[in-house]
Structures are given as C-alpha cells and as structure tokens.
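*Asks:* what follows is a predicted structure for the sequence shown.
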Amino acid sequence: MDARPVAIVGYDDAELLDIACVTTTLGMANGIGDLRTPYRVTVVSPGRLPVTCGPGLVLQSGQALERLTGPVDTLIVSGGLGHARAATNPLVIAHVQRLARVSRRVASVCTGASVLAAAGLLDNRRATTHWRFADALAAQYPHIEVDPDPIYIRDGNISTAAGVTSALDLALAFVQEDHGVELARLVARNLVTYLQRPGNQAQMSMFTAAPPPDHDVVRRTVDHINANLDGDVSMAALARVAGVSPRHLTRQFLTHVGQTPGRFVRHARTAAAAHLVVTTSLPLPSVAARCGFGSAETLRLAFLRRYGIPPSRYRDVHGGTERTTPRA
C-alpha cells in the first residue's frame, strides 16, 4: 500500500473541529514527515452531500459514503449536533458496518460514538464520548461500558475519543503508532500543542470543569476544598465549614455536583497534583504533600486510578513543558 487511506464520515450538522483536528494533524504529518506511506484523507458523506458544520460553514464532501470501497486504513466517524439523526440513518449505519469490516482501524470522535454504537461496533467494549452525552449513550446501549472520563479509549482496533478537541490527541496517537514518537512530537510542535495528553487523562479537570454551583452551601464548601487541599478536608471538617450535617452536605453535593464530597476531594487533589507535576520541577514527595496526599506512594496510586499511569510517567509524557520551582 503506497498510502494510508483515511475516511472521515461526515453528515448534516457535524462538528467541524472533530473533522479538522484529524485532517490537519494527518496533513501536517504528510507535509513534514516525508512519509513512505502518507495519509490519503477523504471526507465522505451520504450521497456526497455537503457537510453542514454550523452557521455559515459548509464542508465539501470528497466522496459518497456508499461508493467508498476498501481496504481502508482508518475509518473515523465525526461527532456533532446531527449525531442522533446519523445514528438512525439506515444508509449511514449499513455503510459504516461495511467499511468497518475492511478497515484496519476504526474510530469515533465525540458523539460519533453513537454512530458506532448503533452499528453494533461498540458492543461489549469500553468506550468514551463527550462528557455531556455519556449518560445517554450508556442508558441507550447497556452492552457498552461507557467511561466519561478519558480523553480517548482504545479497545482492540476500535478507538473512541471524547469531546471535540480530543480528536487532536487521538490523531497524534495514530501518527505516533504509525510513524514513531519523534514525528508525533514534531507535528505537535507545529500545531503548538502538547505531544498529546495521555488517553486516560480526564477530559474534565479542575481547570475546565464548571465553576462551583450557585448553591451557597456547596459553593462555600468547594471553595474551601480548593483552598485547603493540604489541610483537613474530612467529611466532618467540611460539614463544620458548611454549617450542616455530613448527611445533608452529601445530599447537596450529589444534587449539585454529581458526586460525594469525598470523591470531589480526591479528584481535586489529583488534578492539582497533575498540574504541579507538569508545570513545576517539584519532587513527587513535595507534590504529594502540597496536595494533601500522605506520601508519594499514595500519590502514585491516585494517579494510577485516575489517569492510568504513575506521576513520573505523566511528567515524562508532558516533556518539553517549561517548569518552575515554586516557593515553599
């Protein structure tokens, strides 16, 4: 094969970033990598109809979905507001199923996972999607293990990426898999982004999650937790800060935050530690102490649970980031 055919499935109301993150990354790899097997990327759509991508944006399709034949190196289904219609379109589903059988690698971005799910390609697999749509996907397809946290998940030859710009991380991972880490690093530098975030990194972190809710008790408690990660943030202490019983505080957190205070504390500590690991040269025991972990080993276990890799590896993956040594 003198090229790697990559087909990106678009449809009415697809998300342009889902498509462009892939096309730009692979096109950049072609341009700077002098590849013996370059990527040949085609956007396909039902009937070769133009792909609407939001107000004033229309993307020309390169080929009709139903006329595309294999073999295909990588089949990628984009997400977008039109994903639910695409997932109930018999033509789309039938041809995604057909092409998946002749593709080395199959993937979805964002809500494109609903199309793969409707095609039966995610049955009995672990998958992710945009965090806003994860519960709906899990409810509709109980045979899929939906995990809303990771940026992308690989299960066999099928990958699912989370929301929107996670397509960039997945595309960089494909470049690294196909052509090595050095080209992936070079492409990332040209794109002015990280090499790529680890697939198991949470798509919602303390820096991108929604602000504390308007509920006064919960907001006051969240502010206290974030300001005192290395202090006493036990349930009893938080209940005293909030001026309510531990049981009432738990109920309010479940209602307004979607998790218990204890779990919120664990996630906040781990996210803060991840930020320090990447942006500073602090030794891991110091990171652990600043973020309320009893030891470097406790920090390591927290990283393994949350990100799937230890903090030392997490720091290596983000190599090249300028680090500082904060004051004590």
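*Replies:* Arrived safely. The model shown is predicted, which means the values in this text are computed figures rather than measured ones.
*Asks:* for the rest of this, base every contact and every neighbour count on C-alpha atoms.
*Replies:* Fine.
*Asks:* V92 is in contact with P46, correct?
*Replies:* Yes. Shown here, P46 and V92 form a contact pair, counting by C-alpha atoms under 8 Å, at 6.8 Å.
*Asks:* who touches both of the two?
*Replies:* Here P46 and V92 have L65 as joint contacts, going by C-alpha atoms under 8 Å, 6 or more residues apart in numbering.
*Asks:* how would you label S108: helix, strand or coil?
*Replies:* Of the three states, S108 takes strand under DSSP: H, G, I helix; E, B strand; the rest coil.
*Asks:* before we go on, here's another structure to hold up against the first:
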Amino acid sequence: MPERSLLVVLFDGVQSLDVTGPVEVFTGARRAVHDPAAYPLRTASLTGAPVRTTSGLQLVPDVSLADAPRAHTLVVPGGDGTRNPDPALVEWLRAHGPYAERLVSVCTGALLLGAAGLLDGRRATTHWAACELLARAHPSVTVEPDPIFVRDGNVLTSAGVTAGIDLALALVEEDHGREAALTVARHLVVFLRRPGNQAQFSAQLSAQTAHRAPLREVQRWIAEHPGDDLSVAALAARAALSPRHFARAFRAETGVTPGRYAERIRLEHARRLLEETADGVEAVSRAAGYGTPEAMRRAFVRTLGSPPTEYRRRFRAPAGR
C-alpha cells in the first residue's frame, strides 16, 4: 500500500463535515510538506454508488468497498447512518478494520467500530450525546466522554464533528512534524490544539458568553490572566460592580459562578501547559494560579481523576520531527 494512504468510508446518512474536515486537513498537508503524493486518498461506499449526507449533500465515492485498496489509515466518519447501519458495512469493517495501520473514527463513527467489535477492550470517545449509547451498547469499551480524541494503540476515536479536524491535525503532526501541522491549521483558521485539548468544550465554550460588555471583558481577562488574583472582589472591581452584584450578574449571564469559571480556566490553562511545554509541575501550578503543586494536584484528581504527572504522561503531545 502507498505510504500513509487513506480510505474514507461513505454511507447514507454520513455527516458531511466528518468527511470533509479530515480530508481538508490531509489535503492541506500535501501542500505543507510540498509532496503531492502525500496521503493518497480514496473514498468508498458499499456498492460504489453515491451517498446522501445528513445535510442532503450527495457524495460520489471513488470505488466500492469491495474494490477499495487496502489503506494505511482507514477513516470511519459518523452521522445518523451509524445508528442503524447496513449489516454489510459492519461486516466489511469487521473483516478489514484490523488490517489498517491506523483505524480512525470521527464523531459517531465510533458506533460503527463498536458494532464491528473493533473497540472491544479499548478506550474510546465519541460525540458527547452518543457516549452513553456507546457505553451501553458495548460494555467492554471504556468510554471517555471528555477528550477531543482518544488513542488506544492504533485505534483513534474522536469526539463530535469538528474534533475530526483536531485528530487529523494531530496525525499530520505525528507524521510530518509540528510546523507542517501548524501550516495546515493556519490555512484552515483553526487551532493546532484548541484550548483545553482534552475537553470537547473548552471552559470558555462550556459557559455562556455574558451579554453585558463589562462581564464579557472580565471573562476575557480571566482567560488571559489565570495566574492573577481571580477573587470575586478583584473581578468585581474590574467590572466596576459591587462584589454581590457582580457575583449575581455573572452567574445569571454565564450559568456559572465566578469562582467556578475561574477554576475551569485555571485547569484548562494548566492542562495546556502540561500538554505543550516541558515546564515542571511547580512552574505550571504557579502559572495557572494554583500557588502550590499540591493545590493543582487536588484540582486535577477531583476533576480529571488523575494527578498532573499522570495526565502529562498520557496526553503530552509528541515532539515534532
């Protein structure tokens, strides 16, 4: 098989962005590494016939699955068609999935991998709304609802929709180095690693954006200064409100208390530093506003179930080549 060749599986009810997002990343990587032969890509449906996406778009595959060449990376997108899949598609995945060097699912494509037995005994993730379904249907799968993507050996599963772009960028970085992946990310105007890499929703996205400008400014300031004084009194002064009025207004407009919001931001910042830098735990704890490594350790164990050192071991980004 050609080096790092790609095969994207198509079916009726596929989510179009699950297909086009990763495809645009890998296609962009060809330009970034100045190699038009990088990531040779084919798409295939069961019979080779066009498929209709969940949004109504029609996609025309290159070949049928029966005629598809064996690929280095097999990409299985998600969509409504994963809920009651064609048994023939599941059987094809069961027979051919184990031979891929990398087996990748996007969003609810994990349901297809699960139905084919390809996630048995593995860790996996999927769209947050389908995590319970995946866990219930396949008890032997350890479903992790928080990560943007999970790698277990050569099987990689990603979270909802645009997380397929995150995963594809990570694979480009693994294959060709950080600069190539960063070039692609800049072209697509996306994060190379979105803030809070392992959370499907960053702290800023999981809370609502405040309506009033002073409160929005406070949200922005917290995100940019996690190591500063984030007490209610200090934040209220920045918004020119009394502490009591500020706390009430902030919660009403964002859905969380100022303290909880600040806690999420600090955790997110610490996670990003652990993932992307070689800074020691003590330095990270100071930069993220925890003050002491022990305070940060307690926050990590309470929220993520593992101490910072273990988190770094599991999720530290690979060095660019």
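*Replies:* Perfect, I can see it now. Quantities reported herein were computed from a predicted structural model and do not represent experimental measurements.
*Asks:* so what corresponds to R154 of structure 1 in structure 2?
*Replies:* Mapped onto structure 2 by TM-score structural alignment, R154 of structure 1 lines up with R151.
*Asks:* what's in contact with the helix or strand hosting that match?
*Replies:* Using DSSP states H and E, R151 of structure 2 sits within strand 149-152. Residues outside strand 149-152 of structure 2 that contact it (C-alpha under 8 Å, 6+ apart): 122-125, 144, 156-159, 163, 166-167, 198.
*Asks:* which residues of structure 2 fall in strands?
*Replies:* In structure 2, the strands defined using DSSP state E lie at 6-9, 41-45, 51-52, 58-59, 63-64, 73-76, 102-105, 123-124, 142-143, 149-152, 155-158.
*Asks:* how big's the offset between the last one and structure 1?
*Replies:* This points to strand 155-158 of structure 2. After superposition onto structure 1, strand 155-158 of structure 2 sits on average 0.3 Å from its aligned residues (mean C-alpha distance after the TM-score superposition for structure 1).
*Asks:* in the longest helix anywhere in structure 2, what's buried?
*Replies:* Counting by DSSP state H, the longest helix found in structure 2 is helix 258-276. Neighbour-count burial for helix 258-276 of structure 2, with 16 or more other C-alpha atoms under 10 Å as criterion, is recorded at 258, 261-276.
*Asks:* from L74 of structure 2, how far off is T54 of structure 2?
*Replies:* 21 Å (C-alpha to C-alpha, to the nearest Å).
*Asks:* those two: who's more crowded?
*Replies:* With neighbours defined as other C-alpha atoms under 10 Å, T54 of structure 2 and L74 compare such that L74 has more, 27 against 17.
*Asks:* so that one makes contact with H96?
*Replies:* No. The criterion here is C-alpha under 8 Å, and L74 of structure 2 misses it with H96 at 9.2 Å.
*Asks:* ok, back up a step: closest to R313 of structure 2 out of the strands of structure 2?
*Replies:* Checking the strands of structure 2 against R313 of structure 2 by C-alpha to C-alpha gives strand 149-152 as the closest, at 13.2 Å.
*Asks:* tell me roughly how far that closest one lies from structure 1 on average.
*Replies:* Strand 149-152 of structure 2 versus its aligned partner: 0.2 Å mean (mean C-alpha distance after the TM-score superposition for structure 1).
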